[in-house]
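Colleague: structure for the following, please:
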Amino acid sequence: MIGPSEATGTRFVRVLLSGGKPGVVLEGETIRAWGADGKLSAEGAGRVTLTAVGERIRWNGSRLLGRTLDAAGAPELRVGDRKAGGRVRLVARKGELLAVAVVPLEPYVAAVISREAPPRFHPEALAAMAVAARTYAVGATAKPRDTAYDVVGSVEDQVFEGMDGVASVFREAAERTRGVVLRYRGELVRTVYHSTCGGRTESAEYAWGRDVPYLRALRCDDCADSPVYRWEYRMSAAEGRRVSGALGVPPGKDLRFAVASRTPTGRTNRVRISSGGVSRELKAAVFRKTAGYAKIRSLKMEIVPVGGEWRFAGEGYGHGVGMCQFGANGMARRGAGFRDILARYYPGTETAGEAP
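Modeller: Predicted coordinates for the structure are as follows:
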């Protein structure tokens, strides 16, 4: 596990950029790679293709190297379309190649919040988001997802699209709150967050079946100016058939989707799919993932059949648990500081000045 550097005291986060594929492309004016023994293994320029061959890595279609490589580029290294923000560790595993960016914590925090909020957000809201992103990352380094990486650079954990386009307001939010994390009774908080709650956040108990004292449902009157406070999606007959088939119900002409149950906050808990005498109930979160997060933006929704299609009408964007980002911005505009915002969305928690 990569923690603070003994030489500099800098904390790093290992972010999975690419996995489940046989290869990856690195780009840089100059590219160097070191083996597990710390010795220079290969050099290249411009564009280098790496592929996994069992438990070893092939360099540019020719040289067969070891199981792990640490790569760096000058002046920078890109993995696909993402600027890595540091060195990249490559790991061959059963014919698949993992590409893991090893990024200093504070630049990582700035990059994460740059993908979570527009630069027009109030500085106090951005500061609250920086503390939440940092706390999540520090917790992940203590309990990593995998031996090779701490977090996934997507909505599975925190979106990390590289260091391109990180505006100064995001770097300032990270720098201003440098080292600050959120704790509950001395333990790091699971600082989950979402774009827009639609007027009421969700409890972790109802969303994920875990009763977390600082992740309870609460009223939020500050996110009404979000562009996704209300939304609508029209699912075509063809798309409905795709979703139904993917979820194990062969679609027929009588295909139906319906809300089977709701949580106390009004979010859909289970969805019923029926067709041709076959009926299946499943978790609404699974249904939403299959249909697409950007289409069905939240589970605070209604399903209305319209001819052979379906209209999904809802409020908010995201799972609804923890901090509502547009709500945080609304609070900040009313004069709340970042600590006030964090105390509101994670009740009973306290900020601590130093990351462990």
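Colleague: could you use CA atoms for every contact and neighbour count after this?
Modeller: Noted.
Colleague: show me where the stretch 151-300 of the chain has its helices.
Modeller: Remark: helices assigned in the stretch 151-300 of the chain by DSSP state H, counting those that start in this stretch are 168-176, 204-208, 237-246, 284-291.
Colleague: adding distance to residue 55 as columns, could you present those helices in JSON lines?
Modeller: Below are the helices of the stretch 151-300 of the chain laid out as JSON lines (distance: least, CA to CA, whole Å):
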{"stretch": "helix 168-176", "distance to residue 55": "38"}
{"stretch": "helix 204-208", "distance to residue 55": "36"}
{"stretch": "helix 237-246", "distance to residue 55": "32"}
{"stretch": "helix 284-291", "distance to residue 55": "32"}
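Colleague: looking at those helices, which is nearest to residue 143?
Modeller: Taking CA to CA, helix 204-208 is the member of these nearest to residue 143, at 18.9 Å.
Colleague: got a list of what the nearest residue to residue 231 once chain neighbours are set aside touches?
Modeller: Across the structure, with CA to CA, 6 or more residues apart in numbering as the measure, the residue nearest residue 231 apart from its sequence neighbours is residue 314 (5.4 Å). The contact partners of residue 314, taken as CA atoms under 8 Å, 6 or more residues apart in numbering, are 230, 231, 232, 297, 298, 299, 300, 301, 302.
Colleague: ditto for residue 155
Modeller: Contacts of residue 155 by CA under 8 Å, 6+ apart: none found.
Colleague: for the helix ranked longest in the chain, buried residues please.
Modeller: If you go by DSSP state H, the chain has its longest helix at helix 123-142. Of the residues in helix 123-142, 123-141 count as buried by neighbour count, 16 or more other CA atoms under 10 Å.
Colleague: and for stretch 66-74?
Modeller: 66, 67, 68, 69, 70, 71, 72, 73.
Colleague: kindly report the same for stretch 187-197.
Modeller: Burial within stretch 187-197, assessed by neighbour count using 16+ other CA under 10 Å, is assigned to 188, 189, 190, 191, 192, 193, 194, 195, 196, 197.
Colleague: give me the subset of the buried residues of stretch 66-74 lying in strands.
Modeller: Secondary structure assignment by DSSP state E places 68, 69, 70, 71, 72, 73 of these in strands.
Colleague: contacting residues for the residue lying closest to the fifth one once chain neighbours are set aside?
Modeller: Just to be clear, that refers to residue 72. Nearest-residue entry for residue 72: residue 87, 4.8 Å, with adjacent residues in sequence omitted and distances by CA to CA, 6+ apart. Residues near residue 87 by CA under 8 Å, 6+ apart: 70, 71, 72, 73, 77, 101, 102, 103.
Colleague: structure for this one too, so we can compare:
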Amino acid sequence: MQKRLLALLLVFSFIFSCAPAQALSYADGSLRVYLLSLGDIQSLDFTLEGSYTINGNPDFRLDSGTRITVSQSQEAQELYLLSGGLSICMGASFSLTRAGTTDAAMSGAYLSKSEKDTLYPGDFQITAGKKGIEIILTIDMEDYLYGVVPYEMANSFPLEALKAQAVAARNYAYRSKLASQDESYDLVDTTKDQVFKGYDPENTNAIRAVDETRGVLGCYNGEVVMCWYAASNGGQTARPEDIWGGEGNYGYLDLRDDPYDVENPFSVVKTLDIATDGSQLDKRLTKIFLPQLAEQLAAMGYSDNESEMQIVKILRAEGIEPKYENTRMYTKVRFYLTVAGRMLDNSRLPASSPAATEAPADLFASFFNTPSSPVPANTPAPTAQLKEGLTVVPVELTADITVYDDLKDGFDMQIISSDYELVSTVNNTDSIRIEMRRYGHGVGMSQRGAEWMAGKYNAGYKDILAFYYPGMELVSVQWKEKEPAKLAPLPIAAQPVLPVLEPGESYAYVQLSSASSTLNVRKEPHTDADIVGTLSNRSRIIVTSCENGWAKIRTGELDGYVSMNFIVYDE
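Modeller: Here you go, the predicted model:
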């Protein structure tokens, strides 16, 4: 089977490599992401990594390292900004806009109520909503993907699978941007669109995947297309028109079997094992089957009294009546049964069941055993003990169970709330197994399938995209990303005047590695002591004594201990 899958993979790789590469240029690579995951909040802390201005005003600036709190009034839809004991009413909305530069690799803000301790790089539009503070993050496309790829997949996934995810997520985001020009935001940060949880530099694999596919988009007929994806398609991709209805330019997608998804042991599957011996049949199934059998038995001259019938053996089962043509979204599972009943009129007794026709084999027969095995020409004699007065009906009878009602609800076979699951059956001598698969809508790329293609078969991201989006070609985009506004340096505040030296004291100053750093002043000469204040770089101090690497210092406003590694005596 692995040789067949590799051959199939090579075919799609060749087809995809024939697509010409193009270079396109788009005016704007920014996205507006509504941070829905924060929930209904009345206050939120921002810790800034880089300088920001308020409402774009360079005279109203917040420096890197500043911590602010935004809260919403309980009485009115007004916002307040609090920082360092200062409280300012900001009205119904205001913005925080990145400005200047920072020594950090990326500027942004850490949000106190976000799920992860990650950076949110971008500008913030903050609004007082009916249920609480609403925040829309404006972020560059590639920075956005840093916070999507490791959470839509996982940073531990194979690199080529992560690259395929990066391209699919980029397409999804760009198509969402095009569709929301008249809206206040393009996407939300939850599974309603794509999960976004901010930038974490430890997600090195995902970051590399984004960087190595930077600006790559998928097109069909010259148009950037929507690249849907889901966790697991259950072994068969879905058509978007089947899942969501309507019509569209979907020539880059098709309905196809996906053996990679089925092979992956992490793909979700739910199973129900049913003994073929009728005496061991689950009472829930018996309750469903008997009314259907009663009608068939009555038509053949048998009693339709449920107490005068017996399910002797289940011969086989198969999925029937697919929800959509050529899919395995079967709405029913049909069971073929050996049944015993009490004869009332033998004039209507039918002939014995004819031998079944051999079912044709196909490429995926080892994965999906639907249709079921053929009926044997000579049905073996039932082993169950018959009730007194009953005889075995000489033909097979059938009984159906509904998939999306009986199986999902009555037998705990639900995988998702929507009715998208696929059904297959495995017919064995002593038992019949019903399997349900598919976690998600099944359209486009299976993330579990992509994981298996890359990890098991060494497929590249282009091979993966070719398999799941067979009509799509890749193009390269150069985003025109927004540069933060430049800020004039702040005037240097005058140093406070130090007291006159006492005998044995010396003047010194603080020397740190960067201008933005600060030195902790502690209550006692050790690192576990309480911090009583901080000193900025170049701050002047008086050293009163030194011991074991610590200097006792004082200023006009502060007394305590600092490490001698960060002070320099005046010459």
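Colleague: tell me how the two chains score on TM-score.
Modeller: TM-score of the superposed chains, computed with TM-score structural alignment, normalised by the length of the first structure, equals 0.69; 298 aligned residues with a CA RMSD of 4.0 Å.
Colleague: so which of the contacts of residue 87 of the first structure persist in the second structure?
Modeller: By both residues aligned by TM-score structural alignment, their matches' CA atoms under 8 Å, the contacts of residue 87 of the first structure still in contact after alignment to the second structure are 70, 71, 72, 73, 101, 102, 103.
Colleague: which residues are in contact with the third one?
Modeller: When the contact criterion is CA under 8 Å, 6+ apart, the partners of residue 72 of the first structure are 31, 32, 33, 86, 87, 88.
Colleague: which of the helices or strands spans the third one?
Modeller: Using DSSP states H and E, the element containing residue 33 of the first structure is strand 23-34.
Colleague: by contact count, what packs against that strand?
Modeller: Here strand 23-34 of the first structure is seen to pack against strand 40-53, strand 68-74, strand 78-79, strand 96-104 when contacts are counted using 3 or more CA pairs under 8 Å, 6 or more residues apart in numbering; DSSP states H and E.
Colleague: next, the buried residues of the longest one.
Modeller: For strand 40-53 of the first structure, burial by neighbour count (16+ other CA under 10 Å) applies to 41, 42, 44, 48, 50, 51, 52, 53.
Colleague: for residue 149 of the first structure, state which of those residues is nearest.
Modeller: The shortest distance between residue 149 of the first structure and any of the buried residues of strand 40-53 of the first structure, using CA to CA, involves residue 52 and amounts to 17.5 Å.
Colleague: how about residue 159 of the second structure, what's its match in the first structure?
Modeller: Residue-level alignment of residue 159 of the second structure against the first structure, with TM-score structural alignment as criterion, gives residue 123.
Colleague: how many residues are close by the nearest residue to its match once chain neighbours are set aside?
Modeller: Leaving aside its chain neighbours, residue 123 of the first structure sits nearest to residue 173 (6.9 Å; criterion: CA to CA, 6+ apart). Around residue 173 of the first structure sit 23 other residues, with neighbours defined as other CA atoms under 10 Å.
Colleague: what's the match for residue 173 of the first structure in the second structure?
Modeller: So, by TM-score structural alignment, residue 173 of the first structure is matched to residue 209.
Colleague: quick one, what contacts that match?
Modeller: 159, 160, 162, 163, 166.
Colleague: show me what contacts the residue positioned nearest the centre of the second structure?
Modeller: With distances taken as CA atoms, centre = their mean, the second structure has residue 152 as the residue nearest its mean C-alpha position (3.3 Å). Shown in contact with residue 152 of the second structure (CA under 8 Å, 6+ apart): 165, 194, 195.
Colleague: the first one - nearest residue in space that isn't next to it in sequence?
Modeller: Read that as residue 165 of the second structure. Taking CA to CA, 6+ apart as the measure, residue 165 of the second structure lies nearest to residue 149, with 6.4 Å between them; neighbours along the chain are not counted.
Colleague: burial count for the one you found?
Modeller: Burial measure for residue 149 of the second structure: 30 neighbouring residues, criterion other CA under 10 Å.
Colleague: does the aligned partner of it in the first structure sit in a helix, a strand or a coil?
Modeller: Residue 149 of the second structure maps onto residue 113 of the first structure when the alignment is built from TM-score structural alignment. Secondary structure of residue 113 of the first structure, reduced to three states by DSSP: H, G, I helix; E, B strand; the rest coil: helix.
Colleague: if I look at residue 113 of the first structure, how far off is residue 321 of the first structure?
Modeller: Here the distance between residue 113 of the first structure and residue 321 of the first structure works out to 17 Å (CA to CA, to the nearest Å).
Colleague: tell me the residue in the first structure aligned with residue 95 of the second structure.
Modeller: Using TM-score structural alignment, residue 95 of the second structure pairs with residue 70 in the first structure.
Colleague: which ones are touching that match?
Modeller: Neighbouring residues of residue 70 of the first structure by CA under 8 Å, 6+ apart: 33, 34, 35, 36, 87, 88, 89, 90.
Colleague: residue 179 of the second structure - nearest residue in space that isn't next to it in sequence?
Modeller: Leaving aside its chain neighbours, residue 179 of the second structure sits nearest to residue 186 (7.8 Å; criterion: CA to CA, 6+ apart).
Colleague: residue in the first structure matching that neighbour?
Modeller: Residue 186 of the second structure maps onto residue 150 in the first structure, with residues paired by TM-score structural alignment.
Colleague: for that match, grab the count of nearby residues.
Modeller: Here the count is done by other CA under 10 Å, and residue 150 of the first structure has 26 residues near it.
Colleague: ok, it touching residue 15?
Modeller: Yes. With contact defined as CA atoms under 8 Å, residue 150 of the first structure counts as touching residue 15 (6.2 Å).
Colleague: which residues do the two both contact?
Modeller: The overlap between the contact sets of residue 150 of the first structure and residue 15 (CA under 8 Å, 6+ apart) is empty.
Colleague: quick one: the helix or strand hosting residue 286 of the second structure to chain centroid distance?
Modeller: Under the criterion of DSSP H and E, residue 286 of the second structure resides in helix 283-299. Between the centre of helix 283-299 of the second structure and the centre of its host chain there is 44 Å, according to CA atoms, centre = their mean, to the nearest Å.
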